[in-house]
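A.B. asks: all I have is the shape, not the residue letters:
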């Protein structure tokens, strides 16, 4: 598989796209994250507090109707770029997703969005 083929499969560009993203330290080891997320033709601004950015993004995805549960997480650094591989689940369906970034949090958030897009595509082809 080529690198382009890999990213097309495991980090697809889909209906869910992240615009702005910020993280602020909160009380008692919590963070408050703010995001602007495009969901198809709808753009929403969201805020969530959690024990970390991955928990906050999971909450935001749930809020827009694209819930994702993380079953496994693998992460590594290659040449200064952090990569995250997530096994994601929704409604008893699982898929692997990939994200990268300059930090672990950025890679995690990108992988979560990729997972939400992959699960949404797989649920669209499923009979109700």
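C.D. replies: Cool, got the structure. The structure presented is a predicted model; accordingly, all values stated were derived computationally and were not measured.
A.B. asks: rest of the way, CA atoms for contacts and neighbours
C.D. replies: Will do.
A.B. asks: show me the helices in the chain, by range?
C.D. replies: When assigned using DSSP state H, the helices of the chain occupy the ranges 3-10, 53-63, 104-124.
A.B. asks: now distance to residue 21 too, for these, in a markdown table please.
C.D. replies: Listed next are the helices of the chain as a markdown table, based on distance: least, C-alpha to C-alpha, whole Å:
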| stretch | distance to residue 21 |
| --- | --- |
| helix 3-10 | 22 |
| helix 53-63 | 10 |
| helix 104-124 | 9 |
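A.B. asks: tell me which of these is the most buried.
C.D. replies: Among those, helix 104-124 has the highest mean neighbour count (mean count of other C-alpha atoms under 10 Å), at a mean of 22.
A.B. asks: which other residues reach that one?
C.D. replies: Outside of helix 104-124, the residues that reach it under the criterion C-alpha atoms under 8 Å, 6 or more residues apart in numbering are 10-18, 53-54, 57-58, 61, 66-68, 75, 82-90, 93-101.
A.B. asks: recalculate using a threshold of 7 Å.
C.D. replies: Counting contacts by C-alpha atoms under 7 Å, 6 or more residues apart in numbering, the residues outside helix 104-124 that touch it are 10-12, 14-16, 53-54, 57, 66, 68, 82-86, 88, 90, 95-101.
A.B. asks: got the angle for that helix vs helix 3-10?
C.D. replies: For helix 104-124 against helix 3-10, the angle by axes from the mean of the first three to the mean of the last three C-alpha atoms, to 10 degrees is 70 degrees.
A.B. asks: take the one below as the second:
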């Protein structure tokens, strides 16, 4: 699903700490810095099966791995990332429903470095997975 992003609304949905950190960035700069969907880790495919069931196919430097989970996308993705050598810790998690989708903002720590990831998607699970990937791609 492709969403048209109102970047001002998206940034307004961010937690105060992220808005302060990103003060002075244009909406395009905000998106480039915090919403990286390309990098060391990519989401190749996403399927939300029903209620709390989903399948995500992740690409790690050209290698694909499919994660199927029931329940929390944070727990499933964190476990899969750890298995692939990305021991990520979620320090802050903020999610808000907007007029056009769910905005998710995560502060991640990886190898002693911290970075925010942000995403907007049609459902909260996909938004969460995309924000976590964006967070990793800020420093991986």
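C.D. replies: On my side now, so go ahead. What you are looking at is a predicted structure, and each value in this text was computed from that prediction instead of being measured.
A.B. asks: can you tell which of the helices of the first structure is closest to residue 44 of the first structure?
C.D. replies: With distances scored as C-alpha to C-alpha, the stretch of the helices of the first structure nearest to residue 44 of the first structure is helix 53-63 (10.1 Å).
A.B. asks: where in the second structure does that closest one fall?
C.D. replies: Counting by TM-score structural alignment, helix 53-63 of the first structure lines up with residues 73-83 of the second structure.
A.B. asks: superposed on the first structure, where does the matching stretch end up, distance-wise?
C.D. replies: Superposed on the first structure, stretch 73-83 of the second structure shows a mean distance to its aligned partners of 1.3 Å (mean C-alpha distance after the TM-score superposition for the first structure).
A.B. asks: just the contacts of helix 104-124 of the first structure: which are in strands?
C.D. replies: For the contacts of helix 104-124 of the first structure, membership in strands holds for 16, 82-86, 88, 90, 95-101, with DSSP state E as the criterion.
A.B. asks: quick one: residues contacting residue 66 of the first structure.
C.D. replies: Contacts for residue 66 of the first structure were tallied using C-alpha under 7 Å, 6+ apart; they are residue 116.
A.B. asks: go again using 10 Å as the cut-off
C.D. replies: The neighbourhood of residue 66 of the first structure, defined by C-alpha atoms under 10 Å, 6 or more residues apart in numbering, consists of 16, 39, 58, 59, 60, 90, 113, 115, 116, 117, 119, 120.
A.B. asks: need the nearest residue in space to the fourth one, chain neighbours excluded.
C.D. replies: By the measure of C-alpha to C-alpha, 6 or more residues apart in numbering, the closest residue to residue 59 of the first structure outside its immediate chain neighbours is residue 48, 6.7 Å from it.
A.B. asks: for that neighbour, give its distance to residue 10 of the first structure.
C.D. replies: When distances are taken as C-alpha to C-alpha, to the nearest Å, residue 48 of the first structure and residue 10 of the first structure turn out to be 26 Å apart.
A.B. asks: just residue 84 of the first structure next, same as before
C.D. replies: 11 Å.
A.B. asks: overlap of the contact sets of those two?
C.D. replies: Applying C-alpha under 10 Å, 6+ apart, one finds that residue 84 of the first structure and residue 10 are jointly contacted by 97, 98, 99, 111.
A.B. asks: tell me the centre residue of the first structure?
C.D. replies: Computing the C-alpha centroid of the first structure and ranking residues by C-alpha atoms, centre = their mean puts residue 112 first, at 1.7 Å.
A.B. asks: and the aligned residue in the second structure for that residue, how far is that from residue 82 of the second structure?
C.D. replies: Applying TM-score structural alignment, one finds that residue 112 of the first structure aligns to residue 132 in the second structure. Counting by C-alpha to C-alpha, the gap from residue 132 of the second structure to residue 82 of the second structure is 13 Å.
A.B. asks: got any residues that touch both of those two?
C.D. replies: Shared between the contact lists of residue 132 of the second structure and residue 82 (criterion: C-alpha under 10 Å, 6+ apart) are residues 88, 89.
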